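**Q** This is a predicted model, with the sequence first.
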Amino acid sequence: MSDVQVMDSDWLEFHPNPTKPSFKLPQGAVDAHCHVFGPSPEFPFAPERKYTPCNAGKDRLFELRDFLGFERNVIVQATCHGKDNRAMVDACRAAGDLARGIASVGPDITDAEIAEMDAAGVRGVRFNFVKRLVDATPKEVFLSIAEKIKPFGWHVVVYFEVADLEELVPFLESLPTVIVVDHMGRPDVGKGVKHPDFKRFLDLMARNENIWSKVTCPERLSLEGLPYDDVVPYARTVTEMFPDRVLWGTDWPHPNMKSHMPDDGQLVDFIPKIARTEELQRKLLIDNPMRLYWAR
């Protein structure tokens, strides 16, 4: 085993005692965006990582799932693990049918490796364009990966920041799979929902029925802080315009948060602000993630 890897000195650890949400999640709700970190040395962090987090393994994730009232998780490969998906796959296997995964892979991935991860519950790959988190990858490489996963029915999760969307649109519209955009493309909420940047994102979703969005991470997007009300108009707009193509998740254990560490119970209480009816809540939390991740 590798040596213990000590977290960065400025790393904020996940909230040790989140509050019980006031909003009672509907039975069968899915936390469709969360991560596991390590624990190292069992699952070492990648040598090429841009940060070293705290340990936040599957046992803590499943404890939080049960405490908040979720039934299932979608575990997204964290960039601190690079393309070593063992921690994420181990968590999916441990959860059985209660978890699905999103992997990070390279162009040399084989059909046999995809099939092995598929059997463990992995249903997609993540393409990260956030420059402070990963080194740049040529789009041709991403396209080749998308072609490899398409026969397995997998989809692509994309993570980018709003300033990069205009340049990415042709690439996104060329992908041959379902696409799920992390955190609404990280809009600048100080500009207002009518700003051309956000309109570009809404237009992209309107033109392409294969593009979904996670209406997640108000704690990252907010300029005002708790209770993150400045993010509500954005997430509510996407949820109400595209009710059959939205997902929600905690983002636990909240990698690279610098301003504060959110209380996951308070994040759950954000949900009824953006999905204001029981029907929208059911679609956001149950119908959509179950259709995308558990339909087979």
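**A** Yes, it's here. The model shown is predicted, which means the values in this text are computed figures rather than measured ones.
**Q** make it CA atoms for all contacts and neighbour counts henceforth
**A** Will do.
**Q** Spell out, range by range, the strands that occur in the stretch 1-150 of the chain.
**A** Taking DSSP state E, counting those that start in this stretch as the criterion, the stretch 1-150 of the chain contains strands spanning 30-34, 72-76, 99-103, 122-128.
**Q** Would you mind giving the ones you listed as JSON lines with distance to Glu278 added?
**A** Shown next, in JSON lines, are these (distance: least, Cα to Cα, whole Å):
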{"stretch": "strand 30-34", "distance to Glu278": "15"}
{"stretch": "strand 72-76", "distance to Glu278": "19"}
{"stretch": "strand 99-103", "distance to Glu278": "24"}
{"stretch": "strand 122-128", "distance to Glu278": "27"}
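**Q** Out of those, the one nearest Ala275 is which?
**A** strand 30-34 (14.7 Å; Cα to Cα).
**Q** What are the buried residues along that closest one?
**A** For strand 30-34, the neighbour count (16 or more other Cα atoms under 10 Å) marks 30-34 as buried.
**Q** now stretch 201-218
**A** Within stretch 201-218, judged by 16+ other Cα under 10 Å, the buried ones are 201-202, 204-205, 210-218.
**Q** Look up how far Val89 lies from the residue nearest the centre of the chain.
**A** Central residue of the chain (Cα atoms, centre = their mean): His33, 3.7 Å from the mean position. His33 sits 15 Å away from Val89, going by Cα to Cα, to the nearest Å.
**Q** In addition, the following structure is provided for comparison:
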Amino acid sequence: MRLVDAHLHVVDPAFPLVPNDGFVPDPFTVADYRARVAGLDVVGGAVVSGSFQAFDQTYLLDALARLGPGFVGVTQLPADVPDAEVLRLDAAGVRAVRVNLRRGGSAPLADLDRLARRVHELAGWHTELYVDGRDLAALAPVLHPLPQVVVDHLGLHADGLPDLLALVETGAVVKATGFGRVELDVADTARQVLAVDPGALVAGTDLPSTRARRPFADTDLDLLAQAAGEHAEAVFEGNARRLYRLSPPPPQP
């Protein structure tokens, strides 16, 4: 099954890296990514900025140029980023801003509402959140009114599932990624999200699985495909194409 990999990281030491709590990840270049997914039918994806990349854009623009058509960026920006910079990044293929509430390195929570609305109005971007689902109830007054929100890694914890599903009801999208990070039943969580909205789940590898208890395995996609059932094609490709405004795929031969 073709995959638009909705969550991957590129760690290239040729570009600035910022220690996060003293941690700097091992290199994982575009070449490393291509080699790791060579056995998968990856037809596009989203390169996501990590806490250790802060507001650097040079690595991301280089990665997008190397990966080519079908790949977009999810970046971190300060709330006072100039309009011209957002539009420059949009032209280069960036499609979303990330706010990392778990690890830091991004704009803080206090700037979330203003930043999310600005980038949406300027360039049609959505906002992606690395957040523990157990914090979603307290964040609901901020998150529910936003134009488009995406939650990473299934919200991480089973105790946050009711609040995650409530957010999906307002139009949020959930990434079925990072299974080595989560404390929940992946298949059950995926099915519950799809029951609320079949368009609300996207799949990804989370490579190179930095700081996860275990790295991504190809069998993670098998588990997700089984859980998604009739919605598998949408979860693996169609939903992400719509979310990231990717061109339709070429016709199958």
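**A** That came through fine. Computed from a predicted structure; not experimentally measured.
**Q** list the contacts for Gly104 of the second structure?
**A** Contacts for Gly104 of the second structure were tallied using Cα atoms under 8 Å, 6 or more residues apart in numbering; they are Ser51.
**Q** Could you check which residue of the first structure pairs with it?
**A** Residue correspondence to the first structure (TM-score structural alignment): Gly104 of the second structure is matched to Val134.
**Q** returning to what we had before: let me know which of the strands of the stretch 1-150 of the first structure is the nearest to His254 of the first structure.
**A** Relative to His254 of the first structure, the nearest member of these by Cα to Cα is strand 30-34, separated by 8.1 Å.
**Q** For the closest one, give me every contacting residue.
**A** When contacts are defined by Cα under 8 Å, 6+ apart, strand 30-34 of the first structure is touched by residues 65, 70-76, 247-253, 285-286, 289-290.
**Q** Aligned to Phe55 of the second structure, what sits in the first structure?
**A** In the first structure, the residue paired with Phe55 of the second structure is Lys83, using TM-score structural alignment.
**Q** looking at it, that match is touching Ile102, isn't it?
**A** No: counting by Cα atoms under 8 Å, Lys83 of the first structure sits too far from Ile102 to count as a contact (11.2 Å).
**Q** For the two, indicate the residue with more neighbours.
**A** More neighbours surround Ile102 than the other of Lys83 of the first structure and Ile102, with 28 against 15 (other Cα atoms under 10 Å).
**Q** Tell me which residue of the second structure matches up with that one.
**A** By TM-score structural alignment, Ile102 of the first structure lines up with Val74 in the second structure.
**Q** List the contacts of that match.
**A** With Cα under 8 Å, 6+ apart, Val74 of the second structure has these contacts: 46-49, 94-98, 128.
**Q** go again using 7 Å as the cut-off
**A** For Val74 of the second structure, the contacting residues are 46-49, 94-98, by Cα atoms under 7 Å, 6 or more residues apart in numbering.
**Q** Find the residue closest to the counterpart of Ala56 of the first structure in the second structure in space, skipping its chain neighbours.
**A** Aligned by TM-score structural alignment, Ala56 of the first structure pairs with Phe28 of the second structure. Leaving aside its sequence neighbours, Phe28 of the second structure sits nearest to Val11 (Cα to Cα, 6 or more residues apart in numbering; 4.7 Å).
**Q** And the equivalent of Asp5 of the second structure over in the first structure, how far from Gln281 of the first structure?
**A** Residue pairing (TM-score structural alignment): Asp5 of the second structure is matched to Asp31 of the first structure. Asp31 of the first structure is 13 Å from Gln281 of the first structure, where distance means Cα to Cα.
**Q** what's the counterpart of Glu128 of the second structure in the first structure?
**A** Match for Glu128 of the second structure (TM-score structural alignment): Val157.
**Q** For that match, the count of nearby residues, please.
**A** Using other Cα under 10 Å, Val157 of the first structure has 23 neighbouring residues.
**Q** Kindly report the same for Gly82 of the first structure.
**A** Gly82 of the first structure has 19 neighbours, counted by other Cα under 10 Å.
**Q** any idea how far it is from Ser104 of the first structure?
**A** Applying Cα to Cα to Gly82 of the first structure and Ser104 of the first structure gives a distance of 7 Å.
**Q** Likewise for Glu167 of the first structure?
**A** In terms of Cα to Cα, Glu167 of the first structure sits 22 Å off from Ser104 of the first structure.
**Q** Of these two, which one has the most company?
**A** Legend: neighbour count by other Cα under 10 Å for Glu167 of the first structure and Ser104, higher for Ser104 (19 against 9).
**Q** Please work out how many residues are found near Leu221 of the first structure.
**A** Leu221 of the first structure, neighbours per other Cα under 10 Å, totals 19.
**Q** Spatially nearest residue to the aligned partner of it in the second structure, not counting backbone neighbours?
**A** Aligning on TM-score structural alignment places Leu221 of the first structure opposite Val182 in the second structure. In this structure, Val182 of the second structure finds its nearest non-sequential neighbour in Leu156, 4.4 Å apart by Cα to Cα, 6+ apart.
**Q** was I right about that neighbour contacting Asp132?
**A** Yes: assessed by Cα atoms under 7 Å, Leu156 of the second structure is found in contact with Asp132 at 5.6 Å.
**Q** Who has more neighbours out of these two?
**A** Using other Cα under 10 Å, the more surrounded residue of Leu156 of the second structure and Asp132 is Leu156, with 24 against 21.
**Q** what's the distance between that one and Val99 of the second structure?
**A** For Leu156 of the second structure, the distance to Val99 of the second structure equals 16 Å [Cα to Cα].
**Q** go on, Ser247 of the second structure?
**A** Distance of Ser247 of the second structure to Val99 of the second structure, given as Cα to Cα: 26 Å.
**Q** Let me know how buried Leu122 of the second structure is, in neighbour terms.
**A** By other Cα under 10 Å, 13 other residues sit near Leu122 of the second structure.
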